[in-house]
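*Asks:* Requesting a structural model of the entry that follows:
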Amino acid sequence: MRSVWWAVLFAVGGASAVQAQQPDAPARARAPVAELRVAPNLQIHRNVNEDDMSAFLVADKMETDENDKIILTGSAQVRRIDSIVKGDHIDYERSTGQVHVRGNGLILRDASVIKGPKLTYNVDSETGQISDPNFWLGATGGAGTATQADIYSRDHMRLSDVTYSGCPCPDPSWYIESPQVDLHFDDNEGIARHGVLYFKDVPILYSPWLSFPIKKERKSGFLLPTYGTSSSGGFELTLPYYFNIAPNYDATITPRYMAKRGMQLGAEFRYLGEGYSGQVYGTYLTNDQVADRKRWYYAFQHAHSLGGGVNASFDIRRVSDDDYFRDFSSFGLNEASYTYLPSSAGLTWSGAKYFSTSLYAYSYQTLQDRTSSYLLPQYDKLPELYVRGARYNWGGFDVQSDNYATRFVMPKFKYNTHDYPGPVGLEPYQSYDGTRFSSYTSVAYPIVRAGWYVTPKVGVHMSQYNMDWHGFSQPFVAATGPQSKTQSRVLPIMSLDTGMTFERDASLFGNDSIQTLEPRLYYLRVPYRDQSELPIFDTYYADFNFAQAFDENVFSGGWDRIADADQLTVGLTTRWLDAGSGFERLSLSAAQRIYFRDQLVTLYPGDKGRTDTKSDYLVGAAAALTDTLSVRFGAQFNPESRDRNRMTAGFRWVPKRLATISASYRYKRDPVQITDPFVVYGPGYIDNSQEQVSVASQWPLTNKIYALGRYDYSLQEKRGTQSILGLEYRGDCCWTARVVMQRYAVSREKANTAMFFQLELSGLGSLGTDPMRLLRERISGYETITPPVPEKTTFERYE
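*Replies:* Below is the predicted model:
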């Protein structure tokens, strides 16, 4: 019996089935048991010749008549290496290969079981019939019944009046009925005609013709539709179609109907080869009924290993207009907040022991918000060459060299959303571009001992700028621009980093603990160089935090500015660790910089330099007060003015599974106010400080109903920026229902509201828009209320 027709899978739209318990299994078999593991000596016998298969006959009584027919009576069995046939009475005609089974007929193969009161099968022609079959699938877990199964060949079987469910409950919550199902096993294709999906005995989905995979392998066909509604698009319905082109190629076509905007067509193509992979995705709307124009988006990613340590990749993304993501953002995703859409392409090489290099080009599409201020586009890098050399513990020394050659191109102003905000005299389509060469080589000598370390480090940073002007009759001079076409800078950077770790036995909340005391000193010396004539391509003020407090520059990015420094950073951390497990119960940290002279280098000419002798205080605390409650706090505040410049705080309480409450507070002062507190009194000043409160929770209301939600409120803007509210209902078996509403800001003055319903049927899939990504990303600690379904194996019903 070479056929595998009894490995039946009846599902909708490529849905996967789950384990099904046989109806006549004893009650103890359905009790929770330890998870089975596949023993390594269990293996499937494939491509075994029929002549090499021995048949073993078992019965209470065994006879042979005058026609050479073997008659097995009473607990009859025919066992081979690939299958088992059972029945009360079995007649086997050796001359024709015909097998007749009467009474409790059963066939077991590949962990799949088919039962019927009688069956007829020819082992030579591999044809036959089974009356009133019941089937259980080992590898896929589905179960069902039919009035008759007609076996036409090894590859083709037809089931009549089929009822199928992937739900393992004795009384399945969902099932599918179809008058006729044809199974083509070689093609891994099942075709159901006039299939109806029932939920709680109520029909909820009908399809006149349905193609689905028989096994777990991919199969071309329609996927489950998704639907929802939003204030931007109105009622939405998508019906994806999946193309299984080849084992390493596939594609999905996704029509998306939006009542307000029209029909959008989306497509995705994925490929995987020897040493390369990638995907292409795009959408196209011929005419947006709201915006009265065509709208589109495409993305193309590719990665390729060329051998010899050389790799190539590119990531290209573009949209038709600034408002695309605000209007077409997928539900639950934060695409509406995109401001820069990056594209890149390049090569990397890491074939040498101490050297590596890369050559990349970067381009950015800036998405403007017409209701907010103009967003200055980023410079394109066309291209950027990076060469790195590093060797550690070279006679005790660590040597590292980072070298860049970057061609910067200013995007030409062409937006019609804002007036050009640039310097006086700079008009649209005028720009200044440039090439920056930079090299930073450093040598460190770490001395590390038990309980302490000292790391002296010396480096030299060299830069050169060559500028070009476009659209000008003479060189452009402005506050942010160069005064000559060629500029250079050489700066030594010296630092000394040292720290110690002390430990002692202690007690915390009555529990034995180990307390550590970890002081750290970091001295930095950088001489002053006038850098006011150097252009600024990709440099900005870095946030002051614990990591940056021990860094070599207060500016971040490409280091178009390197701050002069003569300063000492003092840090102290103490931790309480469980004596037995080492789990960190409490940590307290503090740090501050001490300046020995004023800072002269600023980001832009006219900016006010630092004159304080001490920096803001940095403090942080994190504590696991109990096994279920944790808190955290961090702040940056000015010790003289007592102003807080940054603050974060929050807690999370998880008293039990599927129950969590968390809250957080975030504040960040406008960086311009930190450097110049009096800027708030200047004409036309806009405060860009950020202050927000967030609350999120998942909580059981009953043993079946769960509430979930999140609310973000901007204290600075005095409005809610995001609201999520939902209910989940866990059914008795195999189903879960969800209703979720989300309202989120898509611009400074505009918000979108969306709502959807989802019915999740275990072993089949989900009807409606899938909210799981949204819930996991936005609700800290969220857990799905649907219990996991264990994977089935071929040996699940091994005898």
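*Asks:* only C-alpha atoms for contact and neighbour calcs from this point on.
*Replies:* OK.
*Asks:* who's in contact with Thr441?
*Replies:* The neighbours of Thr441, taking C-alpha atoms under 8 Å, 6 or more residues apart in numbering as the test, are Val399, Gln400, Ser401, Asp402, Gly459, Val460, His461.
*Asks:* Another for comparison:
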Amino acid sequence: MTPRPLPPRRLLAVAAALALFGAPLEVDASTASAGAAPADATTTCPLGSFHCPSRPISYAMCRPNALLGFYDPSLPRDSALRDSADTNVDAERVDSSNQTLYKLSGDVRMQRADQLLRADRVDYNDQTTDYDARGNVRYQDAGQLFSADRLRGNNQAKRGVADNVTYQLLESRGNGVARKANLLDAQHSRYEDVTYSTCDVGHRLWEVRAHKLTLNRDTGVGVAKGATMRFANVPFLYLPYLSFPIDDRRKSGFLAPTFGNSSHSGFMASVPYYLNLAPNYDATLEPRLYSSRGVMLGGQFRYLLPGTRGQFDFEYINKDHGENLAKSGLTTQGRQRYLYKFSDSTALWPGWNFSTSVNRVSDKNYLRDFSNDLYTTAVNSIASNAYVRGSGNWWSASLGVDSYQNTDPFLTDSSLQYKRWPRATFNLDVPLADWLEFGMDNEAVAFRKDGVVEGKRADLYPYLAADWQGAAWFVRPKLAYRYTAYQLDDYYSLYGYGGRLGANQVSPFTARSPSRALPIASLDTGLIFDRSASLFGNSYTQTLEPRLYYLYVPYRNQDNLPLFDTRLLSFDYWQLFSPNQYSGADRQMNANNLTGALTTRLLDDNGVERFSASFGQIRYFNPQRVKLPGQPVTDWTGSDYVAQASIQLNDQWRASSSYQWSPNTRKTDLGTLELQRRIRSDGILNFSYRFRRVPGSINTLLEQYDASTVYPVSERWRLLARWTYSVKDRRTVEALAGLQYESCCVIVSLVGRHYVNQYDITATRPPTNNAIMFELQFKGLGAFNGQAEDFLRRGILGYQ
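*Replies:* Below you'll find the model as predicted:
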């Protein structure tokens, strides 16, 4: 088996070499002959998408290059035809007084395969095949156009030398000038005193200049000597020697440098070096300099083998010169600090695979000190895991471990989840008939955590489910049995739910091997009615879908069971049809409930849902007796009334909302509103409001406003903004403002951000950070720092 190549890395593109055979710019014959640049198609991101793809690079704002005025689209595009092709010559006048030297003048045209030479005068030696073209020299082949003062060459040797060249590339947007161009053959060329840019001729915002440039299409390698990159005619990067790829083949070399600034680490400069070690593995070394902390070495190693692929990332600083974080109690100054991440996915045998993700930092404050302040929000913990997984037609199984590390300097390790060390699952879903299936959801876990009760848990959940349905109805009964057993470790009686007990406190864990067993029965039924309807002159199909869901679970006292991984789930519309309001297996709610719900939809002629609204409530025939510690005891006859709706009648705007009102507290428990409006083809406006009350309480858990926009002021300018405000905390959680400028060949982004990055439980108000990022993208060369683009795509819904 031949291993697949690793994904190519973007290398630092320098000089005309990169453009000569870079990203293709398809030249349409109709537009090229007219001297117009081809337009780029714009892909619009659907409304409501969480993440949108990057906009394709567009050269629609570029002016037509005058060189395209003599482009001939009828020429062949295959340079290999030159060896067998004849040379055809046309001219207004021919002087053949010398039998071997022909002097051609007046609109001379010489063509061989994909090569076309036009000039005012051409001297051609019939015996040596030497030629000398002068006056309005224009040359075209499969890859480029150029004009020159003079072009001398030899047809048989396939060589040519041009003076004072102005070129336009046909396979990319690149253009520029060179004092001398040496056309060695169809695959090799060399340039002297050359420039390259994708900008308009005569309007170069950026440009690369090199003393010498050599291109080798056979190997896909370009070598530039004395390369200088300029922006607004100001040089900002010089490299005396650079070897780099000119196609998709990977090549060792320097990557784009990055520069940044952080209030925690100061100014940062990084110049990565890429190592193309083999077709199936590579590495990157990234030395960094932090002005406030010292020198760091980062790196990455990737591999791809038959049936396996993986990646290892690391960062290491031998001695941190930065100050310790006040109030955290951490000592980092003068110490070694590191981060490493390892991921692997390996196919073991048919149906089975091994996957792992290991993440580790040297201390709790590492991510705060060395993460980029523009892109990173608060991270309280990082997870590591390793699993062997298998599956078949009717089964799946896994065996592995989960571990967590605290990365918040203001939180103790008691805030972490339990380690699952190890964890095994086995699930079945066996069809017994077209309408009947037998299944099992089984889990066995050993929970580990210092300072609290530890133990093992087995959870067995077999069920029998039927599904009868027609075009306008369904009936789905389900009968299950849940058995959960524990084996607590020694000294279990010394602990409570929150940790070790104090004097005169009594443990809730009365047995070392407690268990719980109970049946779970449910019946889910519904009807679907439809009719034709019209709205705003459009025809739709309207549905009316009543639904009843009955759930019965007998009560079992579970106060003597530990809480390893169980939390109360947020109540929403889908909780109306859930058999348990708790995550994990430590608590199973009791129920004698009936849910009634009603949904209506509007479907257009293509079956696309344009509007939907749902309303429902659970009626409790028995009290809810299973509770978590601290959860208020209630004896309600009904749950919250739950309503939700969404509408998108066209491609320009959409809205969605949800609402929960408690008839027991006479309070609103949840309210959300989301609006999204498209502004022309590349703009978006978002607004959302979120309110949630503490379950069973009158206290507010969350109330926030969130607004964001990408507003196109003109074809070239866009404004960016996001604002998140917490009503409960009476403060701005995040504020972002920026602008983007796009021209023919440059995209400039300037973004500022103010945000809460960590929650110091000892502080009255959580600490905030301010960050500024300037990003400059040269079209055709890639971005010097593309992370701001990724952040904006995540932070602003619908950003492109």
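*Asks:* In helices, which of the contacts of Thr441 of structure 1 fall?
*Replies:* Among those, DSSP state H puts none in helices.
*Asks:* From these, list the buried ones, please.
*Replies:* Val399, Gln400, Ser401, Asp402, Gly459, His461 (16 or more other C-alpha atoms under 10 Å).
*Asks:* Show me where the stretch 51-200 of structure 1 has its strands.
*Replies:* All strands of the stretch 51-200 of structure 1, identified by DSSP state E, counting those that start in this stretch, fall at 56-58, 61-64, 69-79, 84-93, 98-109, 112-122, 127-131, 134-136, 143-145, 148-151, 156-165, 174-184, 189-199.
*Asks:* The last one: how far from the chain's middle?
*Replies:* What separates the centre of strand 189-199 of structure 1 from the centre of its chain is 33 Å, taken as C-alpha atoms, centre = their mean, to the nearest Å.
*Asks:* Could you do stretch 385-394 of structure 1 as well?
*Replies:* Distance, centroid of stretch 385-394 of structure 1 to centroid of chain: 32 Å (C-alpha atoms, centre = their mean).
*Asks:* helix/strand/coil for Arg794 of structure 2?
*Replies:* With DSSP: H, G, I helix; E, B strand; the rest coil as the basis, Arg794 of structure 2 sits in helix.
*Asks:* if I pick Ala157 of structure 2, what's in contact with it?
*Replies:* Counted by C-alpha under 8 Å, 6+ apart, Ala157 of structure 2 has contacts Asp185.
*Asks:* separation between it and Asp83 of structure 2?
*Replies:* Going from Ala157 of structure 2 to Asp83 of structure 2 by C-alpha to C-alpha, to the nearest Å gives 10 Å.
*Asks:* got it, and Val746 of structure 2?
*Replies:* 41 Å.
*Asks:* can you give me the end-to-end distance of stretch 630-645 of structure 1?
*Replies:* In stretch 630-645 of structure 1, first residue to last residue: 24 Å (C-alpha to C-alpha).
*Asks:* Quick one: the residues in structure 2 that that stretch pairs up with.
*Replies:* Counting by TM-score structural alignment, stretch 630-645 of structure 1 pairs with residues 654-669 of structure 2.
*Asks:* So which residues make contact with the matching stretch?
*Replies:* 47-48, 572, 636, 638-648, 670-677, 691-695, 698.
*Asks:* Pull out the buried residues from that stretch.
*Replies:* Neighbour count says stretch 654-669 of structure 2 has Arg654, Ala655, Ser656, Ser657, Ser658, Tyr659, Gln660, Trp661, Ser662, Thr668, Asp669 buried, by 16+ other C-alpha under 10 Å.
*Asks:* What is the nearest of the residues you listed to Gly222 of structure 2?
*Replies:* Sorting the buried residues of stretch 654-669 of structure 2 by distance to Gly222 of structure 2 puts Arg654 at the head of the list, at 49.9 Å, by C-alpha to C-alpha.
*Asks:* any idea which element the closest one lies in?
*Replies:* Using DSSP states H and E, Arg654 of structure 2 maps to strand 653-662.
*Asks:* buried residues in stretch 758-766 of structure 1?
*Replies:* Buried, per 16+ other C-alpha under 10 Å, within stretch 758-766 of structure 1: Gln758, Leu759, Glu760, Leu761, Ser762, Gly763, Leu764, Gly765, Ser766.
*Asks:* Then stretch 369-379 of structure 1?
*Replies:* For stretch 369-379 of structure 1, by 16+ other C-alpha under 10 Å, it's Asp369, Arg370, Tyr374, Pro377, Gln378, Tyr379.
*Asks:* what's the closest non-adjacent residue to the last one?
*Replies:* Beyond its immediate neighbours in the sequence, the residue positioned closest to Tyr379 of structure 1 (C-alpha to C-alpha, 6 or more residues apart in numbering) is Met410, lying 4.9 Å away.
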